[in-house]
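>>> the following block contains a protein sequence and its predicted model.
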Amino acid sequence: MAILYDDKYHLHLGYYEDNCDYESIAFKRQSEDVWDVFFDFKGYGINNITLENELTLQPYGTRIFSIDNKEVDYDIGVQQFKRLLFINKII
């Protein structure tokens, strides 16, 4: 079953410290209170560190994590994005 997203609800999450400029985008699922966050590894010239069968949404990239909540908090989303970049030695 394909996941459908509500195109009225999306949020850009960025990391702009230490001369870096990385951005991901979160989309709200239509049928549930979940936000899926996508990152375009190829667009940044980075090897994709996600599972091979992970969901990819063109042109936004590959899903890197999800946030289970009706509303997404920008600061929490950015912290999770920054953590993923750090753990995977991107920053």
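Arrived safely.
>>> only C-alpha atoms for contact and neighbour calcs from this point on.
Will do.
>>> list the buried residues in the longest strand anywhere in the chain.
Across the chain, the longest stretch assigned as strand under DSSP state E is strand 5-15. By neighbour count on 16 or more other CA atoms under 10 Å, the buried set for strand 5-15 is Y5, H10, L11, L13, G14, Y15.
>>> dropping in the other structure now:
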Amino acid sequence: MRISYDVSYHFHIGYYENECDYESIALKRETEDIWDVYFDFEQYGLKSAAYESSATFKEFGTRIFSIHVRDLEYALGAERFEKWLVNQKVI
């Protein structure tokens, strides 16, 4: 199944603490209240072996997780992204 995104609904989610500068992109699905978060592993020199089966967009990276909410607030996205970075031992 191909996922379509509403390109008017996207934003950058970042982690900029402790001398780090990591950023992901959240995209809103067109027909669902789901935001998919993409991370460009290559840009940061990281391996994405665990995510090889996930959706990948050349311009955004690989989908690392989804957030099930109609209107995504930056604080929630940033919190989930930070947790992902910690779980992946990036930070």
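The structure has been received and is ready for your questions. Nothing here was measured: the structure is a model prediction, and the numbers come from that model.
>>> TM value for the aligned chains?
TM-score for the superposed chains, counting by TM-score structural alignment, normalised by the length of structure 1: 0.95, backed by 91 aligned residues with a CA RMSD of 1.0 Å.
>>> hang on, the earlier thing: average offset of the helix or strand just after the longest strand of structure 1 relative to structure 2?
As assigned by DSSP states H and E, the chain's next helix or strand after strand 5-15 of structure 1 is strand 22-29. With the two structures superposed, strand 22-29 of structure 1 lies on average 0.3 Å from its match in structure 2, counting by mean CA distance after the TM-score superposition for structure 1.
>>> contacts for the helix or strand following strand 22-29 of structure 1 next, please.
Using DSSP H and E, the helix or strand that follows strand 22-29 of structure 1 towards the C-terminus is strand 34-39. Strand 34-39 of structure 1 has contacts (CA atoms under 8 Å, 6 or more residues apart in numbering) with 23-29, 56-57, 60-70, 72.
>>> any of those residues buried? List them.
Buried among the contacts of strand 34-39 of structure 1 (16+ other CA under 10 Å): 23-29, 60-67, 72.
>>> relative to I76 of structure 1, which of the buried residues of strand 5-15 of structure 1 is nearest.
Closest to I76 of structure 1 out of these is L13 (9.6 Å), distances taken as CA to CA.
>>> surely that closest one meets A26?
Yes. Using CA atoms under 8 Å, L13 of structure 1 is in contact with A26, at 7.3 Å.
>>> so how far is H12 of structure 1 from the residue nearest in space to the middle of structure 1?
Nearest to the mean C-alpha position of structure 1, by CA atoms, centre = their mean, lies V37 at 2.5 Å. Per CA to CA, to the nearest Å, V37 of structure 1 is found 9 Å from H12 of structure 1.
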